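Peer 1: heads up, no residue letters with this:
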């Protein structure tokens, strides 16, 4: 097993006034040749948007884009004609494929919206653009792994054009879980949303991450009450 610790304070940071963003990988004006991607995981942005503000219409192509709201309400609109509000407990996915334009803004004027924006390099190019959104039951992640994304259309969670699996968990202190790799050769990027945990023998605090490769299984143990984590399993070659 190989691991690499990415502490929260080692991330790139951009404060645009209306947007406060932390970049786990090189993005926009943040460039770090050692942090270009983790296999097919290209972008993990931890974004906070002020009330009433947001991203204007902008294009994407040949990328799988996943949004996970943490607090507040995020308003989405895109060139497929879809307009929706996503909030904590929802998962949104777009297959940009041949090209899609979308905008995202804070749906409220009186409070911030916080969300994770994730880009996955797809295993199929030039697909028809697609949008999907689901609401999950948070009880299904209490002291267990709740699958929120996979490659299968009929599986739990949303699906994308890549052999990737995402799971969320919210653990009580001292609770332990074992994660099993779904596809041989894949790696896992474990990200602590809240709390602190031991993952594959490494101690992680809030917003720390651990890149894990060359492993079949590993364990995670909560070191605080309501330790919330996101596990992103992706192919290491793209």
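Peer 2: Everything's here; your move. On a predicted model such as this, the values are computed, not experimentally measured, just so you know. Numbering: from 1, shown residues only.

Peer 1: Going by C-alpha atoms from here, please, whenever you check contacts or count neighbours.
Peer 2: OK.

Peer 1: quick one: residue 192 and residue 162, what's the gap?
Peer 2: 23 Å (CA to CA, to the nearest Å).

Peer 1: okay, those two: which has more neighbours?
Peer 2: The neighbour count for residue 192 versus residue 162, taken as other CA atoms under 10 Å, is higher for residue 192 (22 against 19).

Peer 1: from memory that one sits against residue 198, does it?
Peer 2: No - counting by CA atoms under 8 Å, residue 192 does not reach residue 198; the two are 10.1 Å apart.

Peer 1: Alongside the first one, take a look at this:
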């Protein structure tokens, strides 16, 4: 059993000029041009990126295939545009989206607001099958729905959640100060992220803002916010993690 905390200062920082602005990110695992043999994902979680687009900026000309991408808007208004068919979703704070890249998808990411940055946390997973038909779906989640509970924004096991072609669930929670919250695992692991606020205590370990925790083999976790806090947690298979680490 283990909880390994990773502070924000230890996460890879990326920045680039994009259309009408700039892009900055905190990338937890190897992704795109960032490669670290010691950071090659965690089980089915192959990338975990905390991305920022400056006001009015657009990240265009992107193409991916055979990935499931989960996006969670933490600040501002973020728009995802499918350039192949013209469909788009606009996410506000607390809203989530699942995109199936499938056999290939050209897309853009846009900060709709001209007066504030857009912050989007993105999680990338390989799909259960290759060559799927591309598609996307979004879910609007207000603060009340996720207050003092693990709200399943993505899950194949909770009615009303966004579905995904992988055995993972993504939970969002807004924790009020000094309100304990419990989560029980059944031979599963998790990746925990402090979006803002806090810090929080995770089984007695202090997790400051922008820090993450890799949770392995814990049957139960207990959270308590020392100040109001926003968090995300990815629940994933335990066995997949052990196979990956032996390679």
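Peer 2: Done, it's in. These figures come from a predicted structure and were not determined experimentally.

Peer 1: that older thread, mutual contacts of residue 192 and residue 198 of structure 1, please.
Peer 2: Taking CA atoms under 8 Å, 6 or more residues apart in numbering as the criterion, residue 192 of structure 1 and residue 198 both touch residue 204.

Peer 1: Next, the buried residues of the longest helix that structure 2 contains.
Peer 2: Longest helix in structure 2, counting residues (DSSP state H): helix 238-246. Residues of helix 238-246 of structure 2 classed as buried: 238, 241 (neighbour count, 16 or more other CA atoms under 10 Å).

Peer 1: list the helices and strands that helix packs on?
Peer 2: For helix 238-246 of structure 2, the elements it packs on are strand 188-197, judged by 3 or more CA pairs under 8 Å, 6 or more residues apart in numbering; DSSP states H and E.

Peer 1: Give me the angle between the strand it packs on and helix 238-246.
Peer 2: 90 degrees (axes from the mean of the first three to the mean of the last three CA atoms, to 10 degrees).

Peer 1: Check which helices and strands strand 188-197 of structure 2 sits against.
Peer 2: strand 212-216, strand 229-237, helix 238-246.

Peer 1: got the contact list for it?
Peer 2: 74, 207-218, 227-239.

Peer 1: Among those, name the buried ones.
Peer 2: 74, 207-216, 218, 228-238.

Peer 1: which residue sits closest to residue 230 of structure 2, ignoring its sequence neighbours?
Peer 2: residue 174 (4.6 Å; CA to CA, 6 or more residues apart in numbering).

Peer 1: aligned partner of the one you found in structure 1?
Peer 2: When structure 1 is aligned by TM-score structural alignment, the residue opposite residue 174 of structure 2 is residue 170.

Peer 1: After superposing, tell me the mean distance of the helix or strand hosting its match to structure 2.
Peer 2: Here residue 170 of structure 1 is covered by strand 165-171, with elements defined by DSSP states H and E. Compared with structure 2 after fitting, strand 165-171 of structure 1 deviates on average by 1.1 Å (mean CA distance after the TM-score superposition for structure 1).

Peer 1: report the angle between the axes of that strand and strand 187-194?
Peer 2: 30 degrees.

Peer 1: Which neighbouring elements make contact with strand 165-171 of structure 1?
Peer 2: For strand 165-171 of structure 1, the packing partners by 3+ CA pairs under 8 Å, 6+ apart are strand 146-150, strand 227-234.

Peer 1: Can you lay out these as a markdown table showing distance to residue 79 of structure 1?
Peer 2: Shown next, in a markdown table, are these (distance: least, CA to CA, whole Å):
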| stretch | distance to residue 79 of structure 1 |
| --- | --- |
| strand 146-150 | 23 |
| strand 227-234 | 28 |
